[in-house]
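Peer 1: Kindly generate the corresponding structure for this input.
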Amino acid sequence: MALSMMVSETVSSMPNSKEEMLAAIQNIAETDIRNMAVAVDVDGIYPGDNMRKLAQAGAFAQHITGYGYNPQQNNLLDTVQAMATAGVECGNTSFLMWLQNAFAWYLLQSDNTALRDELLGKTISGEIMGTSGMSNPVKAMDGIEKFKLKGQRVDGGYIVSGILPYVSNLGDGHYMGTAFEMADDPSVKKMAVFHINGDDIQIAQNTHFIALEGSGTYAVKVKKAFIPDSRILAEDMPSFVKRIKPAFFLMQAGIALGQINAFINIMKDSDKSLMHVNKYLPERAETFEAELASILPGVVALMETPLESSPDYLTKVFEARLYAGEMTMRAANAALMHEGAKGYIKGSTVDRRFRESIFVAIVTPATKHLRKAIADLAA
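Peer 2: Next comes the predicted model:
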């Protein structure tokens, strides 16, 4: 199917304005996402139906040129606001939204137009689920880990083997953007789309987490899988990662913002009965509201040029992402202090959100990774 036809069909079923898009997502958040949040957290249910509803509301389209209510622009901010709107109800879901958005971003930025035409429209519409398996490659590029996947050249493509320990938004039939280095020449690295086919690319649940159990997080076992040339996202993975990295990092602000707003709501609700003592706490709902009002304009400005690559711009992106993780954990702590002992009860209003908040600071790029990256740029 021609790209123009896919664009037309996908866009025609989505909201026609930012206001319509956010209203649709808010409705999904306050009904479907809210009603499923406990099952996602406690039972580890993957919210696939909710992801498809979010797709139809335009949640995965706004940062992709050719799609969304304004197809001439990359509205990265609107994508982040969509994630934050859903994330007020469920951090697990906003995390999955980031992964779907990241996969779409990889496709958009790839020079492989045939691959983009094949998968991008389906990713945006929710027909397929896609994810980022770039935690290991990004950390490997920054000298933190070694590449987990190794490839060798064969006729028409590559044979790739290895294991990625933790990749989320996965299930049978899902797609993953990740990278491998050549076994005979580690200086050569490729980025490609892998299809979870249950055969030579399998997933296995090898652990359980204290939160985000419904994130579809598995180990990916790649066993001499043939990756055809047609599935290569980038022949030169390092330069491609430099291109996609700012948006990759900045979109995570949506996860943080959803969490912070949820904690602000918890603090305000707590004040209805505990204002007489909560007022003595050093960080209150208004503390975080004022802080967001102060810092968000700068972050929004960064989102306007996601393809910029200057060291000064990258430093600001890394600093913004670091701030987001640290502010989320501060807000989590403040909310728990507001609730007191009742917030320490399993299943309390704070319980799930507190556990989810920690993830914002440890998901790639983690706090320590960001601090290293900032130091490396300054060196």
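
Peer 1: use CA for all of it now, contacts and neighbours both
Peer 2: Fine.

Peer 1: which non-adjacent residue is nearest Ala179?
Peer 2: Leaving aside its sequence neighbours, Ala179 sits nearest to Met191 (CA to CA, 6 or more residues apart in numbering; 4.1 Å).

Peer 1: The one you found in helix, strand or coil?
Peer 2: When classified by DSSP: H, G, I helix; E, B strand; the rest coil, Met191 comes out as strand.

Peer 1: show me the residues around it that make contact.
Peer 2: 177-180, 232-237 (CA atoms under 8 Å, 6 or more residues apart in numbering).

Peer 1: wait, which of those residues is closest to Lys224?
Peer 2: Distance to Lys224 across the contacts of Met191 (CA to CA) is lowest for Phe180, with 12.5 Å.

Peer 1: does that closest one really touch Phe147, like I thought?
Peer 2: Yes - here Phe180 lies in contact with Phe147, judged by CA atoms under 8 Å, at a distance of 6.8 Å.

Peer 1: more crowded one of these two?
Peer 2: Looking at Phe180 and Phe147 with other CA atoms under 10 Å, you find the greater number of neighbours at Phe180, namely 25 against 21.

Peer 1: Spatially nearest residue to the more buried one, not counting backbone neighbours?
Peer 2: Leu149 (4.8 Å).

Peer 1: Roughly how far does Ala225 sit from Val138?
Peer 2: Ala225 is 22 Å from Val138, where distance means CA to CA, to the nearest Å.

Peer 1: cool, and Ser8?
Peer 2: In terms of CA to CA, Ser8 sits 34 Å off from Val138.

Peer 1: neighbour-wise, which of those two wins?
Peer 2: Val138 (23 against 13).

Peer 1: Another sequence for comparison is provided below:
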Amino acid sequence: MTARTPVPFALDAAAPTLAAWLDAHAETIDTTQDLAADILPRLGAADLLRIGVPAQYGGAGGSTVDAIEAIAAVARRSLAAAFVFWGQRAFIEYLLQSPNGALRERWLPALVAGERAGATGLSNAMKYLSNIEPLQMSATPVEGAAARWTLNGQLPWITNLRREGFIVAAAFDNADGRAPSIFAVPHDANGVSRSDDLDLIALRSSNTAALRLDGTVLDADWLIAADAAAFLAHARPAFLGLQCGMSIGLARRALEAVAASSPPVRAATGDEAAGLARELDALTQRLYAGIDSGAFVSAPASQFGVRIGLASVVGAASQLEVQAAGGRGYLRGTGGVARRAREAAFVPIVTPSIVQLKNQLAQHSSSRQTNAA
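Peer 2: The predicted structure is shown next:
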């Protein structure tokens, strides 16, 4: 794989209004739900959701890697806003990869403009693909109706379920024995209900809630993919790659804070910070090379390793920033040190969690050893 040198996306130059807004409101976004309605429209107004989307669909062109860098740039300022960005951009990616052209053309304009929220309810499906858990949603063909299904089930944690309106991707086990499939489910379909926002300790303006479907009937117009496993195998590199943008941006910001410390602090932390910066760049290059080449489609374990490595770097960089800040960082209103520590604590648990990925790598290693015996 050819390594691509990471070039950070300059948010303050490309979208100065958004950058200033995030800087001014990052704490509020993290600790309250007051700005939950504002994040997505602002990402849309800054044209960030168009990055990596072909021009024929209203996009700005570029690649998935360009979208990852944009997410990283937002994560430097607010992981909650980057979490919303990831959910929206992942859903956009599903439509870009879907064979359902009519669904794509109907919804992409509003999605890339930030006028309609797209939510990725496929975390359960990604775990299903890795044999971590069964699907939690079911689809039953409507008797006597061609290509219509009754959908039921519940997903406990989905981000970007805006109360103002959303469309969510979810995978369904088919009662008639066919392969599981993926539907786009609109918020206003009969039987769709959203819970109150989950009582998170951080990222509280991310519109994160549970979703329930009770007798929701949809037809083939809403079908993203008829074969969930085949679709997810190709969509997973972008799903995880875009997610990794959150880790990349947060780690960069923590290391920048360490570099801006006083000379004595830099002298004490400089070697460790430099080592983390080198590791971050190397992991980012591996991520971008695997996505650019398509290698992660057939070698998902390689991408799992990158995701685990980035989470480790984020944790170490955040702790180093805490050390560099000292007692000052434990006070409110002192540059976001405490907020970034909370944000870093979220990185290992976002689905698929680091524990789940380590388990997958252990199984992969065991299988390889068995086959080699």
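
Peer 1: Fetch the TM-score of the aligned pair.
Peer 2: After superposition, the two chains reach a TM-score (TM-score structural alignment, normalised by the length of the second structure) of 0.87; 354 aligned residues with a CA RMSD of 2.5 Å.

Peer 1: rewinding a little: may I see the contacts of Met191 of the first structure organised as JSON lines, with secondary structure and distance to Arg321 of the first structure added?
Peer 2: Formatted as JSON lines, the contacts of Met191 of the first structure follow (DSSP: H, G, I helix; E, B strand; the rest coil; distance: CA to CA, whole Å):
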{"residue": "Gly177", "secondary structure": "strand", "distance to Arg321 of the first structure": "22"}
{"residue": "Thr178", "secondary structure": "strand", "distance to Arg321 of the first structure": "22"}
{"residue": "Ala179", "secondary structure": "strand", "distance to Arg321 of the first structure": "23"}
{"residue": "Phe180", "secondary structure": "strand", "distance to Arg321 of the first structure": "26"}
{"residue": "Ile232", "secondary structure": "strand", "distance to Arg321 of the first structure": "29"}
{"residue": "Leu233", "secondary structure": "strand", "distance to Arg321 of the first structure": "25"}
{"residue": "Ala234", "secondary structure": "strand", "distance to Arg321 of the first structure": "25"}
{"residue": "Glu235", "secondary structure": "coil", "distance to Arg321 of the first structure": "28"}
{"residue": "Asp236", "secondary structure": "coil", "distance to Arg321 of the first structure": "26"}
{"residue": "Met237", "secondary structure": "helix", "distance to Arg321 of the first structure": "23"}
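
Peer 1: which of those residues line up with contacts in the second structure?
Peer 2: With the contact criterion set to both residues aligned by TM-score structural alignment, their matches' CA atoms under 8 Å, the contacts of Met191 of the first structure that also touch in the second structure are 177-180, 232-237.

Peer 1: Which one of these is nearest to Ile260 of the first structure?
Peer 2: Gly177 (28.9 Å).

Peer 1: Burial check on that closest one, number of neighbours?
Peer 2: Counted with other CA under 10 Å, the neighbours of Gly177 of the first structure add up to 23.

Peer 1: Also the one 10 residues further on?
Peer 2: A count of neighbours around Ser187 of the first structure, defined by other CA under 10 Å, yields 9.

Peer 1: Without its sequence neighbours, what residue ends up closest to it?
Peer 2: Glu181 (7.2 Å).

Peer 1: I'd guessed Thr189 of the first structure sits against Val160; true?
Peer 2: Slight slip there: residue 189 of the first structure is Lys, not Thr. No - Lys189 of the first structure lies out of contact with Val160 (CA under 8 Å); the separation is 11.9 Å.

Peer 1: Mutual contacts of the two, please.
Peer 2: Joint contacts of Lys189 of the first structure and Val160 (CA under 8 Å, 6+ apart) are Phe180.

Peer 1: name the element the residue most central in space within the first structure belongs to?
Peer 2: Centroid-nearest residue in the first structure, with CA atoms, centre = their mean: Trp98, separated by 2.4 Å. Using DSSP states H and E, Trp98 of the first structure maps to helix 91-109.

Peer 1: so where is that helix in the second structure?
Peer 2: Residues 79-97 of the second structure are matched to helix 91-109 of the first structure when aligned by TM-score structural alignment.

Peer 1: List the residues that contact the residue nearest to Ser187 of the first structure.
Peer 2: Contact analysis of Glu181 of the first structure by CA under 8 Å, 6+ apart lists 147, 149-151, 187-190.

Peer 1: In terms of helices and strands, where is it?
Peer 2: Short version, using DSSP H and E: Glu181 of the first structure is in strand 175-182.

Peer 1: can you map out the strands along the stretch 201-350 of the first structure?
Peer 2: Counting by DSSP state E, counting those that start in this stretch, the stretch 201-350 of the first structure has strands at residues 201-204, 218-228, 232-234.

Peer 1: ranking the ones you listed by burial, who's on top?
Peer 2: strand 232-234 (a mean of 24; mean count of other CA atoms under 10 Å).

Peer 1: okay, it sits on what stretch of the second structure?
Peer 2: Using TM-score structural alignment, the residues of the second structure aligned to strand 232-234 of the first structure are 223-225.

Peer 1: post-alignment, the matching stretch versus the first structure, mean distance?
Peer 2: For stretch 223-225 of the second structure, the mean deviation from the first structure after alignment is 0.5 Å (mean CA distance after the TM-score superposition for the first structure).
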